[in-house]
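Peer 1: this one's sequence-less:
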C-alpha cells in the first residue's frame, strides 16, 4: 500500500464543502471527517450541561473532557457524544446560533485541532486516505495534505443553497431567514480562521455557477492533477 492520501477541503458556509467532500470520499473509497461537526458537538454538549459559552476556560475544559466519537464512513457519517448519537441535534437552530462562540474560542481550537490531526492520521491509515473538511484544514490542521482545496461561491449562491437545505426553499423569505447563519457565522469565524482566500499551494474552486455534479468533478480534477504531480 502506498502513502495514504489526505485531501483537505475548506471554504465558507454554503459553499458545498460538506456535500462535495463526502461525494469525493465515496468515489475515491476514502474515509471522511467533518471537523465542523466536532465544534457543533462540543457546543451541543455545553448547552446540554449548562456550561456558559462565554466562559472560555470552562468551554476549553469541556473540549478536553468531551467523550466524542466520529463515524468516518462518507456514506453514513456519525457524531456521538458519550454514546448518544447527536448527528441531528447538532444541526438544530439552537446549536447553529451558538456554535460561533465555541469555534472562535482560542483556547478550544488547539484542543480540537490536535484531535483532528490524530483522527486524520488514524482514518487515513485505516482507509488508505481521508477527505477532511472544515475550518483551518488547509492551513493549520493539515498543511501537508497532498491535496488542499478552498471551495468557494458567491454570497448569493451560498445563501440560496443553505436556505434550500434548511427551509426547502430558496425564495426571498427563506434566504433572509438563513442570512444570519451564513453571513454572521462566516464573519465571526473569519476572526480566527482564514478561509476566504486560498493560501499558497491551495487550489481554489469556485462553485457559484456549478451544480453539484460539476462541483464534485472540479474537485476530483484537482485531486487527479495534484496526485499526478506528486507521483
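Peer 2: It's in. Values in this document were obtained by computation on a predicted structure and should not be read as measured data.
Peer 1: going forward, measure contacts and count neighbours with C-alpha atoms only.
Peer 2: Fine.
Peer 1: ranges for the strands of the protein?
Peer 2: Secondary structure of the chain (DSSP state E): strands at 5-10, 31-34, 68-71, 78-81, 84-85, 129-133, 147-152, 203-206.
Peer 1: turn those into CSV, including mean neighbour count and distance to residue 183.
Peer 2: Output for these, formatted as CSV (neighbours: other Cα atoms under 10 Å; distance: least, Cα to Cα, whole Å):
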stretch, mean neighbour count, distance to residue 183
strand 5-10, 27, 16
strand 31-34, 29, 20
strand 68-71, 17, 27
strand 78-81, 18, 25
strand 84-85, 12, 28
strand 129-133, 30, 19
strand 147-152, 27, 14
strand 203-206, 18, 18
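Peer 1: name all residues that make contact with the residue nearest the centre of the chain.
Peer 2: For the chain, residue 134 is the residue whose C-alpha lies nearest the centre (Cα atoms, centre = their mean; 2.6 Å). Counting by Cα atoms under 8 Å, 6 or more residues apart in numbering, residue 134 touches 9-11, 17, 34-36.
Peer 1: what do you get for residue 64?
Peer 2: The contact partners of residue 64, by Cα under 8 Å, 6+ apart, come to residue 111.
Peer 1: how much space separates it from residue 115?
Peer 2: Going from residue 64 to residue 115 by Cα to Cα, to the nearest Å gives 10 Å.
Peer 1: any idea how far residue 133 is from residue 11?
Peer 2: Note on residue 133: its distance to residue 11, by Cα to Cα, is 8 Å.
Peer 1: any shared contact partners between those two?
Peer 2: residue 17.
Peer 1: what about the helices in the protein?
Peer 2: For the chain, the helices defined by DSSP state H occupy 17-28, 36-49, 56-65, 93-103, 109-127, 155-167, 172-179, 185-189, 212-229.
Peer 1: ok, which of those comes nearest residue 148?
Peer 2: Closest to residue 148 of the helices of the chain is helix 212-229 (Cα to Cα; 8.6 Å).
Peer 1: buried ones in the closest one, by neighbour count?
Peer 2: 215-220, 222-223 (16 or more other Cα atoms under 10 Å).
Peer 1: what's next to that helix, contact-wise?
Peer 2: 7, 20, 23-24, 146-147, 149, 203, 205, 207.
Peer 1: structure two is appended below for comparative analysis:
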C-alpha cells in the first residue's frame, strides 16, 4: 500500500498559510483542505436555513452534512459567514464531527495539505510534515487570533515537532521555497530509510 503523505500547516490569520498551502498542494499534487472553510460551511448552512447560531444540535447536523469536496471558497469567504463561523466553532460536538471529517480527508490518497489552527496538534498529530507559519503582528493586518489562542478546545499553538516558518520578511515565493526545502529534506530521509 502506498503511503499517504500529509502536510499540516497551522498558524494565525494573515501569516500567508492559505496561499502557501495552495502552492504546496499544487507542487506535490496533493489534495487541499482549508479547515476553516469547514466551520464556515456549517455557519453558512445555519444562516441559509434561518436557524439560530447557538442551536448546537442544528450545528451538529449541519456539520455531519458538510461535503468537504464541495466547499465553495467564494461563498464561504463572506464576512458574515466568517463571523457566524466563529460562533459555531466553539461547540465541542461540532468540532469533533468536523475533525473526524478532516482526518478522513487527510487519509485519502495521495494525501493532503491541511491548513488550519489545530492540524498538527489535534487533527493530524501524525502528519509527515508540520509547518507553523507565523508573522509579526504588524504584518498580520487583520488581528483576530486572540480568540483562537485562548480557546480551551484545540487552541492555536505549534505542535512540539512543527517546523516554524516566520513569513514576516518573506514574499510568498520565498516562503514556498523555504517550506519546500523542509518537505524535500523529510522526503529524502524517508526514501533512504
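Peer 2: Noted; the coordinates are in hand. No experiment lies behind these values; they were computed from the predicted model shown.
Peer 1: quick one on the thing from earlier: tell me which of the helices of structure 1 sits nearest to residue 78 of structure 1.
Peer 2: Of all these, helix 36-49 comes closest under Cα to Cα, at 9.2 Å.
Peer 1: now do that closest one against helix 56-65, angle only.
Peer 2: 110 degrees (axes from the mean of the first three to the mean of the last three Cα atoms, to 10 degrees).
Peer 1: sorry, back to before: output the contacts of residue 134 of structure 1 as JSON lines; include the columns distance to residue 104 of structure 1.
Peer 2: As requested, those are arranged in JSON lines below (distance: Cα to Cα, whole Å):
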{"residue": "9", "distance to residue 104 of structure 1": "19"}
{"residue": "10", "distance to residue 104 of structure 1": "16"}
{"residue": "11", "distance to residue 104 of structure 1": "16"}
{"residue": "17", "distance to residue 104 of structure 1": "20"}
{"residue": "34", "distance to residue 104 of structure 1": "17"}
{"residue": "35", "distance to residue 104 of structure 1": "14"}
{"residue": "36", "distance to residue 104 of structure 1": "12"}
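Peer 1: what's the match for residue 154 of structure 1 in structure 2?
Peer 2: Under the alignment (TM-score structural alignment), residue 154 of structure 1 pairs with residue 136 in structure 2.
Peer 1: that match - nearest residue in space that isn't next to it in sequence?
Peer 2: residue 168 (5.6 Å; Cα to Cα, 6 or more residues apart in numbering).
Peer 1: contacting residues for the one you found?
Peer 2: 15, 134-136, 139.
Peer 1: show me what residue 174 of structure 2 lines up with in structure 1.
Peer 2: The alignment partner of residue 174 of structure 2 in structure 1, by TM-score structural alignment, is residue 214.
Peer 1: residues near the alignment partner in structure 2 of residue 48 of structure 1, how many?
Peer 2: When structure 2 is aligned by TM-score structural alignment, residue 48 of structure 1 is paired with residue 48. Counted by other Cα atoms under 10 Å, the residues lying close to residue 48 of structure 2 total 9.
Peer 1: and what of residue 15 of structure 1?
Peer 2: Neighbours of residue 15 of structure 1 under the rule other Cα under 10 Å: 26.
Peer 1: my read is that residue 159 of structure 1 contacts residue 12, right?
Peer 2: No: using Cα atoms under 8 Å, residue 159 of structure 1 makes no contact with residue 12, being 10.8 Å away.
Peer 1: just to revisit the earlier point, make TSV out of the strands of structure 1 and add distance to residue 141 of structure 1.
Peer 2: TSV is the format used below for these (distance: least, Cα to Cα, whole Å):
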stretch	distance to residue 141 of structure 1
strand 5-10	9
strand 31-34	12
strand 68-71	17
strand 78-81	20
strand 84-85	25
strand 129-133	10
strand 147-152	11
strand 203-206	17
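Peer 1: which of these sits closest to residue 111 of structure 1?
Peer 2: Nearest of the strands of structure 1 (Cα to Cα): strand 68-71, 12.6 Å.
Peer 1: what packs against that closest one?
Peer 2: Applying 3 or more Cα pairs under 8 Å, 6 or more residues apart in numbering; DSSP states H and E, one finds that strand 68-71 of structure 1 contacts strand 78-81.
Peer 1: give me the contacts around the strand it packs on.
Peer 2: Against strand 78-81 of structure 1 from outside (Cα under 8 Å, 6+ apart): 37-38, 41, 45, 66-72, 85-87.
Peer 1: next one: stretch 114-122 of structure 1
Peer 2: 6, 33, 35, 130, 132, 141-142.
Peer 1: let's see that with 10 Å instead.
Peer 2: With contact meaning Cα atoms under 10 Å, 6 or more residues apart in numbering, stretch 114-122 of structure 1 is reached by 4, 6-8, 31-35, 38, 64, 68-70, 72, 109-110, 112-113, 123-126, 128-132, 137, 140-142.
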